[in-house]
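Peer 1: what follows is a predicted structure for the sequence shown.
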Amino acid sequence: MKWIYININELTDNQYESFTKFVSKERRQRLKRYKYIDDAKRSLLAALLVRAELVQQLQCTNDELLFAKNDYGKPICLNQEDAHFNVAHSGDYVVAAFSKKPIGIDIEKHKEINVLNFHSVLNEWEYQEICRSNHPIATFYKFWTAKESYTKALGIGLTYPVKDIRVLSNGAVEKSHLLTPWHISQYFSETYTASICMKDKYENKKGKGISIQNLKAFLEGNE
């Protein structure tokens, strides 16, 4: 397992257009629909992180990468069956996780929220943990990103009954009080929480930051 990240401010507004050449025509059309440049940057950089990593893993060129989507809209790589990946973004950061087995990742920037608005997706234990916490917002995002990463690893999105999911202290995932083969690792800062879900238990690995210069070099085949 490997996960990488980039700050969207690495990509200046002036550089933005030149980096769109590295993605598909379909993606370029979608990028034009964004009203705000930061939203477009998040979408573009999510695609570029995946491409930059896969060209290294698969020893191919960016133009040779082929992608499709599953029935729920999750992107998949057609070049190699076990080249699994997932992306997420929030605030200033875009993250991408890679594995030879299905994987899901989520990141959220902490915002002031009314936890009551999320009662339908939190089970009673989680809700009580949030209420008891000295840092209820951070505790909420700990649970929320875990649920997101799990459903993304399954490749089905939040159509899943996430209220039935509970993450144990060792990272194991329970569904309706039954253990599943999935495990979650989490990463915290003062303002962000990230969760990664995959089937095998693994040691927490620190994410690797990618600069915009290295991203360009990988995509151009110069690294």
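Peer 2: Thanks, I have it. All values reported here derive from a predicted model rather than from experimental measurement.
Peer 1: only C-alpha atoms for contact and neighbour calcs from this point on.
Peer 2: Will do.
Peer 1: can you check which helix is longest in the chain?
Peer 2: Ranked by residue count under DSSP state H, the longest helix found in the chain is helix 37-58.
Peer 1: show me which residues of that helix are buried.
Peer 2: 38-55 (16 or more other Cα atoms under 10 Å).
Peer 1: contacts for that helix next, please.
Peer 2: Contacting residues not belonging to helix 37-58 are listed as 4-6, 8, 11, 13, 16, 20, 22-23, 27, 31-32, 34, 60-62, 65, 80, 83, 85, 87-89, 93-96, 215, 218-219 [Cα atoms under 8 Å, 6 or more residues apart in numbering].
Peer 1: PyMOL command to pick out the buried ones of those?
Peer 2: In PyMOL syntax, the buried subset of the contacts of helix 37-58 is picked out as below (16+ other Cα under 10 Å):
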select buried, resi 4+5+6+8+11+20+22+23+31+61+62+83+85+87+88+89+93+94+95+96+215+218+219
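Peer 1: so of the contacts of helix 37-58, which ones are in helices?
Peer 2: Going by DSSP H, the helices hold Asp13, Tyr16, Arg27, Leu31, Leu215, Phe218, Leu219 from the contacts of helix 37-58.
Peer 1: state the distance from the most far-flung residue of the chain relative to its centre to Phe140.
Peer 2: Distance from the C-alpha centroid of the chain peaks at Arg132, with 28.3 Å (Cα atoms, centre = their mean). Relative to Phe140, Arg132 is positioned 11 Å away (Cα to Cα, to the nearest Å).
Peer 1: kindly list the longest strand within this structure.
Peer 2: strand 178-188 (DSSP state E).
Peer 1: can you pull the buried residues of it?
Peer 2: Buried-residue list, strand 178-188, by 16+ other Cα under 10 Å: Trp182, His183, Ile184, Ser185, Gln186.
Peer 1: putting a second one here so we can go through both:
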Amino acid sequence: MTFITYTTLDQPLSIDVFNHHLIKLSLPEQEKILRYLRWQDAHASLAGKILLLEAFKQAGFPDISLKEMYRDDYGKPCLANTPAFNISHSGKHVVCAVSNEDVPGVDIEEVRPIGFEDFSSYFTTLEWNAINHSSDPLEAFYQHWCAKEAFIKRDGRGLSNDLRTIEVTNNLVKMDNQISYVRYFDIFPGYKMALATEKDMDVQLIPLRLNSSELH
């Protein structure tokens, strides 16, 4: 089972909620959040950690502390002896995936008008043909991009991977001998979201209101 918690930040977290959850983090993570210049970045980063704790609870691990969170060599947040997790945010939305039987990779992207033709070098010939022959090439571009990002985040090595070596075909993503299953979600209008896992599995979607006292 994979648990996906998600939220929308239409406005900043209240001061009480922000401070209440900030002190649950390790000192380096607190400092990282407080260094952001835009409230949107700081609050999205903290929101991801709040979603993470709630997803742990849903997965049956209510007592996990984030005080020991650290970053690996690729900058990915990690915790020892916990279910695998991944966090993503774009625009005003934040999502978190926790799995008690797999390593998930999740990505969300706001669909914005761009000249995606400039990104052809990041896709295989098969992918590029599928995008350009789609009924909505811009939507197809973002769906492929989300799938690649979700796969990369599941792999854990970040953008050190060459995107051209990763190929998306419908619900599968392949790189060398690695294959991941991809599921797409249309939770937020105007956004694309993808989850990459080793195999197809049940997913529970859990919306949260972060200014709610229920999360204290």
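Peer 2: Yep, that arrived. Everything quoted here is computed from the prediction, not taken from an experiment.
Peer 1: now the strands for the second structure?
Peer 2: Using DSSP E, strands in the second structure cover 2-8, 70-71, 77-78, 84-90, 93-99, 105-110, 167-169, 172-175, 178-185, 191-197, 203-207.
Peer 1: generate CSV for those strands, with distance to Phe123 of the second structure as supplementary columns.
Peer 2: Putting those into CSV (distance: least, Cα to Cα, whole Å) gives the following:
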stretch, distance to Phe123 of the second structure
strand 2-8, 28
strand 70-71, 29
strand 77-78, 27
strand 84-90, 22
strand 93-99, 25
strand 105-110, 17
strand 167-169, 7
strand 172-175, 12
strand 178-185, 17
strand 191-197, 17
strand 203-207, 28
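Peer 1: for Phe140 of the first structure, give me its contacts.
Peer 2: Val115, Ile130.
Peer 1: residue in the second structure matching it?
Peer 2: By TM-score structural alignment, Phe140 of the first structure lines up with Phe141 in the second structure.
Peer 1: what separates its match from Leu163 of the second structure, distance-wise?
Peer 2: 13 Å.
Peer 1: skip the chain neighbours and tell me the closest residue to Asn171 of the second structure.
Peer 2: Val182 (4.8 Å; Cα to Cα, 6 or more residues apart in numbering).
Peer 1: tell me the contacts of that neighbour?
Peer 2: Ala147, Asn171, Leu172, Val173, Ala194, Leu195, Ala196, Thr197, Asp200.
Peer 1: swap in 7 Å and give it another go.
Peer 2: By Cα atoms under 7 Å, 6 or more residues apart in numbering, the contact list for Val182 of the second structure reads Ala147, Asn171, Leu172, Val173, Ala194, Leu195, Ala196, Thr197.
Peer 1: over to Trp125 of the first structure?
Peer 2: By Cα under 7 Å, 6+ apart, Trp125 of the first structure has no neighbours at all.
Peer 1: please name the nearest non-neighbouring residue to Tyr181 of the second structure.
Peer 2: Leu172 (4.8 Å).
Peer 1: swap that for Lys74 of the first structure, please
Peer 2: Closest to Lys74 of the first structure by Cα to Cα, 6+ apart is Gly155, at 5.9 Å.
Peer 1: which position in the second structure pairs with the one you found?
Peer 2: By TM-score structural alignment, Gly155 of the first structure lines up with Gly156.
Peer 1: what about that match, neighbour count?
Peer 2: The number of residues packed near Gly156 of the second structure is 20, by other Cα atoms under 10 Å.
Peer 1: separation between it and Asp73 of the second structure?
Peer 2: 10 Å.
Peer 1: and His216 of the second structure, by the same measure?
Peer 2: As judged by Cα to Cα, His216 of the second structure and Asp73 of the second structure stand 32 Å apart.
Peer 1: repeat for Glu198 of the second structure
Peer 2: Counting by Cα to Cα - Glu198 of the second structure and Asp73 of the second structure are separated by 23 Å.
Peer 1: between these two, who's got more neighbours?
Peer 2: More crowded of Glu198 of the second structure and Asp73, by other Cα under 10 Å: Glu198, with 18 against 9.
Peer 1: what's the more buried one in contact with, if anything?
Peer 2: So Glu198 of the second structure contacts Asp102, Ser180, Tyr181 (Cα under 7 Å, 6+ apart).
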